[in-house]
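Participant: below is the sequence, then the predicted model.
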Amino acid sequence: MTGLLVGLLLLAGCATDTDPGGTSPASPSATSSASARGVELSPAVPARPLTGMVVVLDPGHQLGNGHHGGEINDPVDAGGFEKACNTTGTATDAGFPEATFTWEVATRMRSMLRRLGARVVMTRDGNSDEEWGPCVDVRGSIGNPGEGRPVGDVRISIHADGVRGDAATGFHVIRPGGLDGWTDDIEADSAVLADDVRDALVAGGWHPSTYRGVDGVDVRTDLGTLNRSDIPAVMVELGNMRDAGEGAVMATSAGQGRYARALVAGVRAWLTR
């Protein structure tokens, strides 16, 4: 938890999401002055601690999915069983779409992670009303060894829930359960990743779900995005868009930035273990 708090403080110290997680090194004169006074200086924090690492970000859904019902309803292999290619996602009661929320969080994360030295691979290229998909089998395969793009070290699939219920609030992190031939190679590492992401969200001021999972973590074997992954992966439902309070926060730039900083802190904690 100490590492997560340090990561969050570093990320929170930036004025915008274009300068996340970085710290300005003390000037030579300031350092010399402190040394002359006998002040013990903390070890320098690496400026780019994620250099050489690849993070796959999967912003859930796509704005155009609603205009391509035939395509997104076509079945695909979700891990030994068939499931619809994709869905339209949910929205706040005021009409702010999940697809836009997940895209905004993902692009903020991309900026932060790049500043920390990571290479970022996105599973979709934009947030367009004209585009649809990709299907869950494709999203879950991007970044896998042999897929043709840079091989990922970790995959984070970003979503928000749409549950009707007076007390249905909070986030939950979904990790893949045991599915022979599909998740055996990532289940254990993904469980650790889920805990790190959960801890970072809590440290960032978000509370675990009141309606799903245990202590903010749920286990599922029915999600193609996780089942098709050959790198450690989790899916995050960052809150309930149908709750008026949570939905309002998700629709703001400040709220999207807070979610992004917490998720980056969780990814950083796991990658730098």
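Facilitator: Okay, I see it.
Participant: from now on I want contacts and neighbour counts done on CA atoms only, so please keep to that.
Facilitator: OK.
Participant: residue ranges of the helices in the chain, please?
Facilitator: Per DSSP state H, the chain carries helices over the ranges 2-12, 28-36, 69-73, 98-115, 136-141, 187-203, 224-227, 244-250, 253-271.
Participant: next one for the comparison:
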Amino acid sequence: MLNVSKAVRVAGLLLTGTLGTAGAQASAPSTPPAPAHAVSAATTRTVSSVAVEVSGTVKGQIVSCPKSLKVSPAAVCLYVQNTPASLRPLIRGKLGTRALGDWKTSGQASSLLVASTASGPAGAAVLMAPLSERETLLIVDAVQAPTAARPAPPAGVVKGQPYVLGRDLVGVVSVTSLGGGKYRLTRSGEAPLTVTVGQKTAQLGSGNVELPLAPATDGQQLIFPLAGLRALGCTLTPTSGNITVACGTASVGLKPIVF
């Protein structure tokens, strides 16, 4: 028989590339997700459950995972006296509907995603690499959930700068859409401020003023630079992480938006 410890190290090298370059299969079906390094108790239970099922099916022997692999603390490594080609259908059949898709291969290594529940998202992955002509290393580990992409900020906003929505100013400043990207901001007893999306120059009464930043819009409402409210004679006072906007005798507390 092949020296198990040495063979496991060899298989670890084969699997390193599979783990290191993997992404979320939910968003890229041809690529398995990378193992998670910090896993929840529920995910650990999923990994353990899958490892028990797989081990019983393939009659695997638990061994230490190769140090070259960046697996999570929940990972279980199994030494099996059989070929990957023989093991793949056995494992796929045992997992049934919990197996997500089919085996994916990368060189000599292959991987299969497993759902956390009968109809849930991927919670574990089974990876395998040959040790010899008749021996295989299996790894059952947690997988990372795909990260939702953050929506792009509205066009024209400056990252790191505070803005307010027109609706946040109700009670102190009235915001009216004039169409064509123009808005009128008014407060009681003062000249109105007419602004245009994408332009710093605004009209205050019969004259012009320069805003610190150009207003923007999300297609439905005005996104106005917080500091621009000073053009209306409003004052801005920080209060416990929020801002108090006072325009004459009226005031409102709000939390600015920073993109």
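Facilitator: Done, it's in. Keep in mind that what you see is a predicted model, and the values were worked out from it rather than measured.
Participant: TM between them?
Facilitator: After superposition, the two chains reach a TM-score (TM-score structural alignment, normalised by the length of structure 2) of 0.25; 104 aligned residues with a C-alpha RMSD of 5.8 Å.
Participant: which of the helices of structure 1 sits most buried?
Facilitator: Highest mean neighbour count of the helices of structure 1: helix 224-227, a mean of 29 (counted as mean count of other C-alpha atoms under 10 Å).
Participant: ok, back up a step: among the helices of structure 1, which is nearest residue 59 of structure 1?
Facilitator: With C-alpha to C-alpha, the closest approach to residue 59 of structure 1 among the helices of structure 1 belongs to helix 98-115: 4.8 Å.
Participant: on contacts alone, who are the packing partners of that closest one?
Facilitator: Applying 3 or more C-alpha pairs under 8 Å, 6 or more residues apart in numbering; DSSP states H and E, we find helix 98-115 of structure 1 packed against strand 54-59, strand 119-122, strand 154-161, helix 253-271.
Participant: any chance of those in a markdown table, plus distance to residue 29 of structure 1?
Facilitator: Formatted as a markdown table, those follow (distance: least, C-alpha to C-alpha, whole Å):
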| stretch | distance to residue 29 of structure 1 |
| --- | --- |
| strand 54-59 | 36 |
| strand 119-122 | 34 |
| strand 154-161 | 40 |
| helix 253-271 | 31 |
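Participant: of these, which is nearest residue 237 of structure 1?
Facilitator: Residue 237 of structure 1 lies closest to strand 154-161 among these, at 4.4 Å (C-alpha to C-alpha).
Participant: how big is the angle separating the closest one from helix 187-203?
Facilitator: 50 degrees (axes from the mean of the first three to the mean of the last three C-alpha atoms, to 10 degrees).
Participant: before we move on, back to that, nearest to residue 227 of structure 1, of the helices and strands packed on helix 98-115 of structure 1?
Facilitator: Distance to residue 227 of structure 1, taken as C-alpha to C-alpha, is lowest for strand 154-161 among these, at 11.8 Å.
Participant: in that closest one, what counts as buried?
Facilitator: By neighbour count on 16 or more other C-alpha atoms under 10 Å, the buried set for strand 154-161 of structure 1 is 154, 155, 156, 157, 158, 159, 160, 161.
Participant: of those residues, which is the nearest to residue 139 of structure 1?
Facilitator: Proximity of the buried residues of strand 154-161 of structure 1 to residue 139 of structure 1 (C-alpha to C-alpha) peaks at residue 157, which lies at 8.9 Å.
Participant: the closest one and residue 58 of structure 1: what is the separation?
Facilitator: The gap separating residue 157 of structure 1 from residue 58 of structure 1 is 4 Å, by C-alpha to C-alpha, to the nearest Å.
Participant: next: residue 141 of structure 1.
Facilitator: 11 Å.
Participant: do residue 265 of structure 1 as well
Facilitator: The gap separating residue 265 of structure 1 from residue 58 of structure 1 is 17 Å, by C-alpha to C-alpha.
Participant: which stretch of helix or strand covers residue 43 of structure 2?
Facilitator: Taking DSSP states H and E as the criterion, residue 43 of structure 2 maps to helix 41-58.
Participant: whoops, I mixed them up, residue 6 of structure 2
Facilitator: Taking DSSP H and E as the definition, one finds residue 6 of structure 2 inside helix 4-20.
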